[in-house]
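Chemist: how does the following fold in three dimensions:
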Amino acid sequence: MSESYQTLLEATIAAEEFIEAGFHGARRGADVPWARVTIRPVLIKDGRHLQFVYFDGRQEVARNYRAGEATGPLRELLALPFHSIQAETATETIRVQFSKKGKPIVHREKRTNGQPITLDLAHDRPKAGILPADAPPPFLRAIGVTTADGRIRANQERKFRQINEFLRLIDETGEIDKVTTRPLRVVDLGCGSAALTFATYHYLTTIKDIPTAMTGVDAKEFLMARHQATAAELGWEGLTFAAGQILDYAPAEAPDVVLALHACDTATDDALARAVRWGSRLIFSAPCCHHHLQAQLAAAETPSPFRPVLRHGILRERLGDALTDALRAHILRLLGYRAEVLEFVAVEHTPKNLMIRAVHTGAPPTPALVAEYRALKTYWGVTPYLEELLSAELATVLTTNPSNPV
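Modeler: Just a heads-up that it's a prediction; the model follows:
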């Protein structure tokens, strides 16, 4: 990390107009002790403090520091290999991402509407979400998340948090604004109950003010008919639903953004393969079950160091899940995407709490990346289903070792 970059963030967070900063994820090949750290100013009885909220994936710990005391904890965070950092002030947004070699790339954006954000220094304010809990948008009532008078239903609080966290994961990429297609084309493959479909459409059209043409696709015809009626009630002409299989869906134009949230087993791979072939700019996939690779692990010779682990069924299942998602993300990297696996929502809300988030860059894979993929497959004796679906695309990429073709 460069000294000028560290100085910039320290000055930004120390400024009176500072609003909030977030540290997210770990860089490739690195570990950080926290899944997310948020810093914001708060007003406590003896004056202005900076509140650091540390989230380890299960619980949050908040610590408050006077301005002069915050330098040490802040520098400790800046020394950690976080994947991305974003700082908000009343007049600008500063985003920092890191190259594969760990070089910081800084983006600074002034607020274009000329209206500075008002600071909120309340110490115990509710956690901010893209959809405010105290004034939830009307579409949440239409899909059953809120009551008629606008209160979050008790049995829908987890769903509401899940929606907000998903929208945050989209928003923090900063990539939506870079897609110039209008209307923005979005497809949600295996949309199911479609809560996140409706939420994403609201986020894009109402919050971001982006003209959007979005389609939810699922095999359940009765659900698609119900969702289409709900979209009509909301007056959302740009949101449509289609009944059918993921591999059979043929849009008139390739979508810019593909969602695949909790599509079961190989349906996730079907969605990822479609997105790659469409050349979609953004992919957000929250995988569900992983039976295809699990069966291969059960049939393959277990690597001797892992026999004490894989003799336990639950550990074999979890390892299979992790290996499946690691291979999926790696295939996306081989095919020109910047891909990461991160936490979607806390595990107490759903055991299937990971997301694969990918941004198309078009960067060709390095020989080292290809070698890593081959080594991982060979070690475990498996072939991921996504490789089978994208065999033609990968055949071109993996010619660095023709003795072991796809």
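Chemist: hey, let's count contacts and neighbours off CA atoms from now on
Modeler: Will do.
Chemist: quick one: the strands in the stretch 1-150 of the chain, in order.
Modeler: Here the stretch 1-150 of the chain has its strands, by DSSP state E, counting those that start in this stretch, at 18-26, 36-44, 47-55, 60-66, 82-89, 92-98, 104-110.
Chemist: could you also give me the structure for this next sequence, so I can compare it with the first?
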Amino acid sequence: MSQGASPSLQEQQFLQALQQAIETQNFDRLVLSQYKGELEQLEKMTWRLIELQGQTVLSCVYRYQTQDVTKNYPLEEALSQIEQLLQCCKQANLFSLDQEWQLKKNKKKAILTQSKIKTVKAASNTPVQGHDRIKQRYVEQDRLFLQRLGITDEKAEIIPSMARKWKQINKFVEIFSNAWEQLQLEQQDIHVVDFGSGKGYLTFALYDYLQHQHKTPYVTGVELRSNLVEFCQKVAEAEGFSRLDFFQGDVRTYHPEKLDVMIALHACDIATDFAIHTGIRLNASMIMCAPCCHKELRPQLQSPAVLQPMLQFGIHAGQQAEMLTDTIRALLLKAYGYETKVFEFVSLEHTSKNKMILAIKRRDYQAPDAKILAQIQALKEMYGIQQHSLELLLADQLEIQDVGCKC
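Modeler: Here you go, the predicted structure:
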């Protein structure tokens, strides 16, 4: 990186805004992206304040193509490091609790813009993170739709019995927010389909969040139960959410023409496969699934000799079938051009399952990855698996069938 170069006027102004945000305890996060320096495979850096051994430090997640590396810096050292890195990045975004500064550079000039943002309410003015930190909320607690949906009371207080749902809503939007940020897309219109939207808690929260991020969301909740569809549609109309609609049906009957984000958070058994296939087929930028009711592979599972002592127990065989099902799903997503993660999520009210599959579309995808497909084949052969619905769908060897939830 160009350590000897002096910051431009726009860079100096950006750095001054950063320092002021930190000093006034108004700092949220800093994102440096489109890195063009000497550190190979470095794509972006995200900086946040944390509390470490009683000292406030700036923590940076360096995102490389193949891994994430976290480093913590004392404030003075961090500011010096940021100044150097800033010169090697074509874009920088500074978020305070109520404003955003964006610095964009090209060969001819640098442009610095500042805009106000409506941020979530926090119980503290200090966004320092630590073991005793107050968690950031991605949805404002006083939003009227939360009262209409039964999350809050007339005083905008969380109803005790809905505390777990409130946690799930914020965690879901947090996951979405971080993943969308990775995509670095500047598009305003975002088309979202939520298969199995239920009472619409997450559907409404995501629509509201996108509006507050100055995006134009087009969100459809797809739900089999007509009473819930009617209820959610009335709430959407009462809220003035004109681009939020609810459709009675499922993945068999609702066929979107355009899809940026595909969500399926309680799709039973192979319904998850049909939902994922819809996302891949329509080239969705993001796919979010929380699978449940894994039934397809369990009857097919044949224990490899070395694992027979372990898999002779039914509960272990069931867990193995579940892990194998979702591993193949994740590998297929990777093979078809998605960066994929499998991690713990807040369990849904419909199921105790707490796993999420998150897939983000890669820009360099051209054709299915033969190496990953070979890994899938090896797993199938090891366990004697003859059929996996998502694999068949992607190969155009399985037709739409009845995949509704039977739970």
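Chemist: TM-score for these two?
Modeler: After superposition, the two chains reach a TM-score (TM-score structural alignment, normalised by the length of the first structure) of 0.69; 323 aligned residues with a Cα RMSD of 4.0 Å.
Chemist: that older thread, now render the strands of the stretch 1-150 of the first structure as TSV, adding mean neighbour count.
Modeler: Putting these into TSV (neighbours: other Cα atoms under 10 Å) gives the following:
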stretch	mean neighbour count
strand 18-26	21
strand 36-44	21
strand 47-55	19
strand 60-66	14
strand 82-89	22
strand 92-98	18
strand 104-110	13
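Chemist: turn those into CSV, columns for distance to Arg277 of the first structure.
Modeler: Putting these into CSV (distance: least, Cα to Cα, whole Å) gives the following:
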stretch, distance to Arg277 of the first structure
strand 18-26, 28
strand 36-44, 33
strand 47-55, 36
strand 60-66, 40
strand 82-89, 27
strand 92-98, 27
strand 104-110, 29
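Chemist: just so I know, which of the ones you listed lies nearest Ala219 of the first structure?
Modeler: In terms of Cα to Cα, the element of those nearest to Ala219 of the first structure is strand 18-26, at 34.2 Å.
Chemist: and that closest one with strand 47-55, angle?
Modeler: 20 degrees (axes from the mean of the first three to the mean of the last three Cα atoms, to 10 degrees).
Chemist: please compute how far strand 18-26 of the first structure lies from its chain's middle.
Modeler: 15 Å (Cα atoms, centre = their mean, to the nearest Å).
Chemist: so what angle separates the directions of it and strand 36-44?
Modeler: Going by the same axes, to 10 degrees, strand 18-26 of the first structure makes 160 degrees with strand 36-44.
Chemist: helices and strands around strand 18-26 of the first structure, which ones?
Modeler: helix 3-14, strand 36-44, strand 82-89 (3 or more Cα pairs under 8 Å, 6 or more residues apart in numbering; DSSP states H and E).
Chemist: kindly reformat these as a markdown table containing distance to Ile207 of the first structure.
Modeler: Shown next, in a markdown table, are those (distance: least, Cα to Cα, whole Å):
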| stretch | distance to Ile207 of the first structure |
| --- | --- |
| helix 3-14 | 26 |
| strand 36-44 | 22 |
| strand 82-89 | 17 |
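Chemist: of all the ones you listed, which lies closest to Arg108 of the first structure?
Modeler: strand 82-89 (9.6 Å).
Chemist: neighbouring contacts of the closest one?
Modeler: 9, 12-13, 17-28, 32, 93-98, 117, 172 (Cα atoms under 8 Å, 6 or more residues apart in numbering).
Chemist: again, but for stretch 385-401 of the second structure
Modeler: 252, 270, 273-274, 276-277, 296-297, 300-302, 325, 329, 332, 380.
Chemist: do that again at 6 Å, thanks
Modeler: Contact with stretch 385-401 of the second structure is made by 273, 300, as judged by Cα atoms under 6 Å, 6 or more residues apart in numbering.
Chemist: roughly how far apart are Asp227 of the first structure and Gly244 of the first structure?
Modeler: No Asp there; residue 227 of the first structure is His. 14 Å (Cα to Cα, to the nearest Å).
Chemist: between these two, which is the more surrounded one?
Modeler: His227 (25 against 16; other Cα atoms under 10 Å).
Chemist: tell me the residue in the second structure aligned with the more buried one.
Modeler: Aligning on TM-score structural alignment places His227 of the first structure opposite Cys232 in the second structure.
Chemist: quick one: average offset of the host helix or strand of that match versus the first structure, please.
Modeler: Using DSSP states H and E, Cys232 of the second structure maps to helix 226-239. Comparison of helix 226-239 of the second structure with the first structure after fitting gives an average deviation of 1.1 Å (mean Cα distance after the TM-score superposition for the first structure).
Chemist: and the helix or strand just after that helix, what does it pack against?
Modeler: With elements assigned by DSSP H and E, the helix or strand that comes after helix 226-239 of the second structure is strand 244-248. Contacts defined by 3 or more Cα pairs under 6 Å, 6 or more residues apart in numbering; DSSP states H and E place strand 244-248 of the second structure against strand 216-223.
Chemist: which residues in the first structure does the strand it packs on align to?
Modeler: Using TM-score structural alignment, strand 216-223 of the second structure pairs with 211-218 in the first structure.
Chemist: buried residues in the matching stretch?
Modeler: 211-218 (16 or more other Cα atoms under 10 Å).
Chemist: contacts for that stretch?
Modeler: Against stretch 211-218 of the first structure from outside (Cα under 6 Å, 6+ apart): 183-191, 205, 238-244.
Chemist: likewise stretch 162-170 of the second structure?
Modeler: Under Cα under 6 Å, 6+ apart, the answer for stretch 162-170 of the second structure is 138, 151, 202, 346.
Chemist: then stretch 339-358 of the second structure?
Modeler: Outside stretch 339-358 of the second structure, the residues that reach it (Cα under 6 Å, 6+ apart) are 168, 287-290, 359-360.
Chemist: hmm, try it at 10 Å
Modeler: Stretch 339-358 of the second structure has contacts (Cα atoms under 10 Å, 6 or more residues apart in numbering) with 164-165, 167-169, 171-172, 175-176, 179, 198, 263-266, 268, 276, 286-293, 326-327, 329-334, 338, 359-362, 407.
Chemist: stretch 101-112 of the second structure: end-to-end distance?
Modeler: Note: stretch 101-112 of the second structure ends 7 Å apart using Cα to Cα.
Chemist: ditto for stretch 374-394 of the first structure
Modeler: 12 Å.
Chemist: please apply the same query to stretch 150-162 of the second structure.
Modeler: End to end - Cα to Cα - stretch 150-162 of the second structure spans 8 Å.
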